[in-house]
Structures are given as C-alpha cells and as structure tokens.
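K.L.:
Starting from these lines, generate the structure:
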Amino acid sequence: MTESTDTMITPGLEDLLSKVDSKFTLVSLAAMRSRQINSYYNQLDGGIGSVVPPQVASVARKPLSIAFEEIDADKITFERFDPEERARLEAEALAAAEADAAMLEVVPDLEA
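P.N.:
Model prediction:
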C-alpha cells in the first residue's frame, strides 16, 4: 500500500525532474524564474513593468514555490544550446550585417 505524504515541495521532486534533463537544470530554471517573480511583485508599486507575472494561479506565497508550479504546469521550459551551433549562428549574423553595411556604402548619393 503506497501512501502519499505531504512534502515541503509541491509538486513533488520526481514530477519536477521529469520536466527537465537534470537536477542542475531544475535548480537553475527555478531560481531564475523565482527571481523574475520576485521582481514582478517588487515593481507592482511602480506601475507597469517588463517582468512577466506568475503564469499559474497559486496559493503559494513564495516565489520559488510558484516557479516550481509553473515548471510542473509546463508554463516554463528550457532550451539547450550547442556552443558550436551558437558560434556558427553568431558568425552568420555578423556576416549578414557586414554585407548589409557594404551594400549601404555602394549605393550612390542621389542628392548630389
């Protein structure tokens, strides 16, 4: 007979780990999102801000608990970047920007 016990983390750690690829990713993702949620609540007095509000209806008061609930609800995800792929994309973007700049230099001044 399996009995469900209430833990400090709701949703459970096993559920959260199934949403990410490692414990490190879970910790990093939850910490980053909880800082964003904390910033959102801190900027409410100042008017409209640029931080995204919590994406789930929660009874939790702690930003980290809200972040865990968002991860469990698939509202917050992560994406792995390959360093070599990122370097290639940055090189392509730089080459395109340089080509655009070169085209601007070739265009004759029409007001002369």
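
K.L.:
rest of the way, CA atoms for contacts and neighbours
P.N.:
Noted.

K.L.:
isn't Ala30 right up against Pro63?
P.N.:
No. Look at Ala30 against Pro63 with C-alpha atoms under 8 Å: they stay out of range, at 9.1 Å.

K.L.:
And this one, please, so the two structures can be compared:
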Amino acid sequence: MTWQHDTMMNPPIEGLLERADSKFRLVTLGAKRARQINSYFGQLGDGPGQLVPPQVTSVARKPLSIAFEEIAADKIEAVQIDPEALAAEAQAEADAIAAAAKSSGE
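P.N.:
Model prediction:
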C-alpha cells in the first residue's frame, strides 16, 4: 500500500506555479500579500482599517501560508503593469509637483 506523503509546503509548489508565470512572481505576490495580512492582524482592535482581511478560511497561523492558500484558491492573481504607462504617470505627477512649486514660489 502506497501513501501520498504531505509535502513540506501546503499547498504544493506545483499547484502554485500554475497560478503564476514564474517562481519570482509567485514569491513576490505571496510576500506582498503576506505583508498585507500581517498588517491586517496587527491593526485589529484599532477600529475599521483599510486592509483586506484574509480571503480564505485557514488553519495556518502564518501570513505567508495564508497568502499561498489565497493564491491556490484563485483569490489573488498577478496583474501585469505596462512600464511605459507607469513612467508616463510618474512624469505627469512630477510635472504637476513642479508646476505647483513654481506657482507657490512666485
């Protein structure tokens, strides 16, 4: 009789890699979400906050494990950002700040 041994990581890495196009994106996405979850638990009791609570019911107590469970459940997904649009937005913001500084200095 053969058993299926649980891996060190639950959900298994193979299933998580199907949700992201690279290991780097998976780790980045998991780390960012884990930081948000950790901040959410840190601000409990301080009144309503701006952070999104965990999107899955989990027995895991670690924010990174909860984040990976959210990714496996398709609650969190990576979004591609166009670098040119991001640069144009940053330039427009810098121009607005420069214009405001120039008008307040006159």
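
K.L.:
Any idea what the TM-score comes out to?
P.N.:
Remark: TM-score between the superposed chains equals 0.77 [TM-score structural alignment, normalised by the length of the second structure]; 93 aligned residues with a C-alpha RMSD of 2.3 Å.

K.L.:
Tell me the residue in the second structure aligned with Pro63 of the first structure.
P.N.:
In the second structure, the residue paired with Pro63 of the first structure according to TM-score structural alignment is Pro63.

K.L.:
Next one: the residue lying closest to that match once chain neighbours are set aside from Gly47 of the second structure, what distance?
P.N.:
Nearest non-adjacent residue to Pro63 of the second structure, counting by C-alpha to C-alpha, 6 or more residues apart in numbering: Ala34, 4.8 Å away. Using C-alpha to C-alpha, to the nearest Å, Ala34 of the second structure is found at 21 Å from Gly47 of the second structure.

K.L.:
Glu84 of the second structure too?
P.N.:
According to C-alpha to C-alpha, Glu84 of the second structure and Gly47 of the second structure sit 39 Å apart.

K.L.:
likewise Ala20 of the second structure?
P.N.:
34 Å.

K.L.:
So the two - more neighbours on which side?
P.N.:
Shown here are Ala20 of the second structure and Gly47; by other C-alpha atoms under 10 Å, Ala20 has more neighbours (16 against 7).
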